[in-house]
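Participant: Give the three-dimensional model of this entry:
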Amino acid sequence: MGITIIGYIAGTLTTFASLPQLLKSLKERNMENISLAFVVTFTTGLTLWLIYGILRNDYPIIVFNILSLMFWIPITYLKIKDVLENKGSKSELIT
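Facilitator: Down below sits the predicted model:
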């Protein structure tokens, strides 16, 4: 039980650490200082952690990766949209 509580505390801290970035990105609609490679890699990692948690039936991993994806999918969308529309460089699609 104690280990599960540690998982929920860690999940809460790491998940909600992303909230300020999401709010800033939505408010300013400025994604220039966020790396596309980071966003895509991080979102993919969260997705894989979610799959891992589901396969292990590990509720803290499942819950907090779902919540994290709720923050990072919009950030990923905004960054890709920014790169494709006008602000990003073509080389950023590769790196």
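
Participant: CA atoms for contacts and neighbours, from now on please.
Facilitator: Will do.

Participant: The nearest residue to residue 39 once chain neighbours are set aside is in what secondary structure piece?
Facilitator: Spatially, and ignoring its direct neighbours in sequence, residue 39 is nearest to residue 76 (5.8 Å; C-alpha to C-alpha, 6 or more residues apart in numbering). Assigned by DSSP states H and E, residue 76 falls within helix 59-85.

Participant: Please state the offset of that helix from the chain centre?
Facilitator: 4 Å (C-alpha atoms, centre = their mean, to the nearest Å).

Participant: same question, stretch 48-65
Facilitator: That offset, for stretch 48-65, works out to 15 Å (C-alpha atoms, centre = their mean).

Participant: now the other sequence, so there's something to compare against:
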Amino acid sequence: MAIEFDMIGYIAGTLTTFASLPQLIKSLKTNDMSGVSLYFVVTFTLGLSLWLVYGILKNDYPIIIFNIISLMFWIPITYLKIRDELERS
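Facilitator: Sure thing, here's the model as predicted:
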């Protein structure tokens, strides 16, 4: 039964993690972050960080693995958005 639950976690993690990859690719290619909310980006990245801590505390590998990967996508997006906001001000 635990293996089946883990499989659901791995499938959900794969889908939600890689859903953000097109945003990162588009942001890097166009260098345009105007359509992305700073509040969303910062809040989402903070949420991913907290999920990672939660996964570590629970020793839950799907949560740990996919939040590390997600943060690898969202930290650059967050940097680009903050840089974009500073350049506009």
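
Participant: Could you give the number of residues near the equivalent of the residue nearest to residue 39 of structure 1 over in structure 2?
Facilitator: Correspondence of residue 76 of structure 1 to structure 2, assessed by TM-score structural alignment: residue 78. Counted with other C-alpha atoms under 10 Å, residues neighbouring residue 78 of structure 2 total 23.

Participant: list the buried ones in the helix holding residue 76 of structure 1?
Facilitator: 60-66, 68-69, 71-73, 75-76, 78-80, 82-83 (16 or more other C-alpha atoms under 10 Å).

Participant: before we move on, what about stretch 28-45 of structure 2?
Facilitator: 33, 38, 41, 42, 45.

Participant: can you check stretch 50-64 of structure 2 too?
Facilitator: Those would be 51, 52, 55, 62, 63, 64, for stretch 50-64 of structure 2 by 16+ other C-alpha under 10 Å.

Participant: What is the equivalent residue in structure 1 for the fifth one?
Facilitator: Structural alignment places residue 63 of structure 2 opposite residue 61 in structure 1 (criterion: TM-score structural alignment).

Participant: is it true that its match touches residue 11?
Facilitator: Yes. Using C-alpha atoms under 8 Å, residue 61 of structure 1 is in contact with residue 11, at 7.4 Å.

Participant: Please name the residues that touch the residue positioned nearest the centre of structure 1.
Facilitator: Closest to where the C-alpha atoms of structure 1 average out (C-alpha atoms, centre = their mean) is residue 72, at 3.1 Å. Each residue near residue 72 of structure 1 by C-alpha atoms under 8 Å, 6 or more residues apart in numbering is listed here: 18, 22, 39, 43.

Participant: Sweet, I'm off.
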